[in-house]
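Asker: My questions concern the predicted model and sequence given below.
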Amino acid sequence: MAGEDGMQLAYYIVLLVVIGGAMLFELSGRGGQALRQLVLWVVIFAGAIFAADLWLDGGGPRQQVMQGGRIEIPVGRDGHFHLTAELNGVDVRFIVDTGASTIALGPEDARRIGIEPDDLAYVGRAMTANGEVQTAPVTIDEFAIGDIVDRNVRAWVIGGDLDGSLLGMSYLRTFARVSFENDLLILER
C-alpha cells in the first residue's frame, strides 16, 4: 500500500501544479480569451477527477497495521468501519459488523478469491437487514491483514444481493482485544 499512497501523493501534487498554474496564468492577465477558457476547462476537469477520486475511494484515512498485531481502523464517511484483508491473495474490503455472527462474503468477492458461488450448496439461512437469505459454508484458505495470517477460516457465502462482504464476530473473537477509541476501532492479537 505504500507504493499506492506514493502514487496518489504524486497525482495530487501534479493536480495542485495544474490548478496553481491556471490560477497564476489567469491572474497575470496574459493570453487570449480562448486560451484562458481552455485552461479553465482543464482546471474544471482536473477538479472533477479529484472529487470523483475522493468520492470513490472514501477520501478518508485507511486502516493501519502496527507491529505486535495491532490494527487501527478509522471510521469511514458512512459511519462504518471498513477493513481490507487479503483472502487467498486477493484484497477484499469488509464492513466490520459486530451484529453479524460470521464472515459473510458477497457473491462477487467469493468469485474474486476463487470460490464459485453457483457451485455451492446453500444449506443455511441468515437474517439480514434486507430479510432472509440462503447461505453456503466455505473455508478461506488464507486470511491475512498485514502480518496477521490465519488459515482455514470458516465463512459463509450469501446467496443474494449482498454488495461487498461483512466481517462478523466469528473472526473478531480471534483478537484478544476489540475496542473503540474515539473514531478508531482497535483490534489486537
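Answerer: Received, thanks.

Asker: C-alpha from now on. contacts and neighbour counts both.
Answerer: Fine.

Asker: Return the list of helices and strands in contact with the helix or strand harbouring residue 12.
Answerer: Following DSSP states H and E, one finds residue 12 within helix 2-28. Under the contact definition 3 or more CA pairs under 8 Å, 6 or more residues apart in numbering; DSSP states H and E, helix 2-28 sits against helix 33-57.

Asker: For the residue nearest the centre of the chain, list the residues it contacts.
Answerer: Centroid-nearest residue in the chain, with CA atoms, centre = their mean: residue 93, separated by 4.4 Å. Residue 93 sits next to 82, 83, 84, 85, 164, 165 when contact means CA atoms under 8 Å, 6 or more residues apart in numbering.

Asker: now, the most widely separated pair of those?
Answerer: 85 and 164 (12.6 Å; CA to CA).

Asker: mind listing the helices for this structure?
Answerer: 2-28, 33-57, 107-112, 169-172 (DSSP state H).

Asker: And here is the other one:
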Amino acid sequence: MRLFILIILIVFSSCKRPNRGNSPKPSYSTQQENVSNTRARKITGSEIKMIYENGVYKIPTEVNGISMKFIFDTGASTISISETEALYLYKQGAINEEDILGSVYFQDATGNISEGTEINLKSVKIGSYTMTNVKASVVHNLQAPLLLGQSALSRFGKVTIDYDKSIIRFE
C-alpha cells in the first residue's frame, strides 16, 4: 500500500504541465474568492471550538469539502498532511493531478530536512470563512499529523486563543 501511495505522489509530482500560472483558478464554488496572497476578510466574532486530543488542540476544518481536524501549529510554515490524507483526498476526488505542484523541501521540528510534495488545496474552510488556493505540503510519512500552519493562519489579521473555553477567535 505504501509503495502505491509513493508511486501516485511521485508520478504526480514529476508531471510537467506547461503554461501553469502561480495561482491556480478556483474551480468549484461561486462563494469562493481568490485571496491567494492577501489577508482573510474581517470575520469579527468568528469563534471555533477547539478539540483537545492527545495533548494538542485541534481545529475542525474542511479541505475541499472533506472534514478534518488540524493541529493549530503556528510553527509550521504550511498546511501539512500525510500521504494517508493525500490519498484519501485523491480517492474522494477532492484533489487531482492538476493540484500537484511539485516537490518541496521542509525542515521538521527535529531539524531534519525532508522532501515532500506541494499541492494546492482549492478550499480550506475554518468556521465561517473559506480560503481558496492554499498551498500545502504532503509529508511522505503515512502517520504524519495534520498541521494547520502559516499558509492558512497568516491570512487572518488577529487570532486569539481562550484555553479556558477551548475557543479560537479570528478577528
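Answerer: Great, that's in hand. Being a predicted model, the structure only gives us computed values, none of them experimental.

Asker: and the helix holding residue 12 of structure 1 with helix 33-57, angle?
Answerer: Per axes from the mean of the first three to the mean of the last three CA atoms, to 10 degrees, the angle that helix 2-28 of structure 1 makes with helix 33-57 is 150 degrees.

Asker: Return the set of buried residues in the strand ranked longest in structure 2.
Answerer: Assignment by DSSP state E gives strand 113-126 as the longest strand of structure 2. Neighbour counts using 16 or more other CA atoms under 10 Å place 116, 117, 118, 119, 120, 121, 122, 123, 124, 125, 126 of strand 113-126 of structure 2 among the buried residues.

Asker: quick revisit: is it possible to export the contacts of residue 93 of structure 1 to CSV including neighbour count and distance to residue 40 of structure 1?
Answerer: As requested, the contacts of residue 93 of structure 1 are exported to CSV (neighbours: other CA atoms under 10 Å; distance: CA to CA, whole Å):
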residue, neighbour count, distance to residue 40 of structure 1
82, 22, 37
83, 22, 39
84, 18, 38
85, 19, 41
164, 16, 38
165, 23, 41
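
Asker: so which of the residues you listed persist in structure 2?
Answerer: Retained in structure 2 by both residues aligned by TM-score structural alignment, their matches' CA atoms under 8 Å are the following of these: 82, 83, 84, 85, 165.

Asker: Show me what the second one aligns to in structure 2.
Answerer: In other words, residue 83 of structure 1. Under the alignment (TM-score structural alignment), residue 83 of structure 1 maps onto residue 59 of structure 2.

Asker: mind checking how far the equivalent of residue 165 of structure 1 over in structure 2 is from residue 54 of structure 2?
Answerer: Aligning on TM-score structural alignment places residue 165 of structure 1 opposite residue 146 in structure 2. When distance is defined by CA to CA, to the nearest Å, residue 146 of structure 2 is 13 Å away from residue 54 of structure 2.

Asker: which residue in structure 2 lines up with the residue nearest to the centre of structure 1?
Answerer: Match for residue 93 of structure 1 (TM-score structural alignment): residue 69.

Asker: From residue 105 of structure 2, how far off is its match?
Answerer: When residue 69 of structure 2 is compared with residue 105 of structure 2 (using CA to CA), they lie 24 Å apart.

Asker: Also residue 48 of structure 2?
Answerer: From residue 48 of structure 2 across to residue 105 of structure 2, the span is 31 Å (CA to CA).

Asker: How about residue 72 of structure 2?
Answerer: 21 Å.

Asker: Residue 122 of structure 1 reaches residue 135, doesn't it?
Answerer: Yes - taking contacts as CA atoms under 8 Å, residue 122 of structure 1 lies within contact range of residue 135: 5.0 Å.

Asker: So for the two, which residues contact both of them?
Answerer: With CA under 8 Å, 6+ apart as the test, residue 122 of structure 1 and residue 135 both reach residue 159.

Asker: what's the longest helix in structure 2?
Answerer: Max-length helix for structure 2 by DSSP H is helix 2-14.

Asker: for that helix, packing partners?
Answerer: Using 3+ CA pairs under 8 Å, 6+ apart as the test, helix 2-14 of structure 2 ends up in contact with helix 83-91, strand 100-107, strand 113-126.

Asker: Now do the same contact list for the closest residue to residue 114 of structure 1 other than its chain neighbours.
Answerer: Spatial nearest neighbour of residue 114 of structure 1, chain neighbours left out: residue 88 (7.8 Å); criterion: CA to CA, 6 or more residues apart in numbering. Contact analysis of residue 88 of structure 1 by CA under 8 Å, 6+ apart lists 113, 114, 140, 141, 142, 143.

Asker: could these go into CSV alongside distance to residue 185 of structure 1?
Answerer: Formatted as CSV, the contacts of residue 88 of structure 1 follow (distance: CA to CA, whole Å):
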residue, distance to residue 185 of structure 1
113, 26
114, 29
140, 24
141, 26
142, 23
143, 19
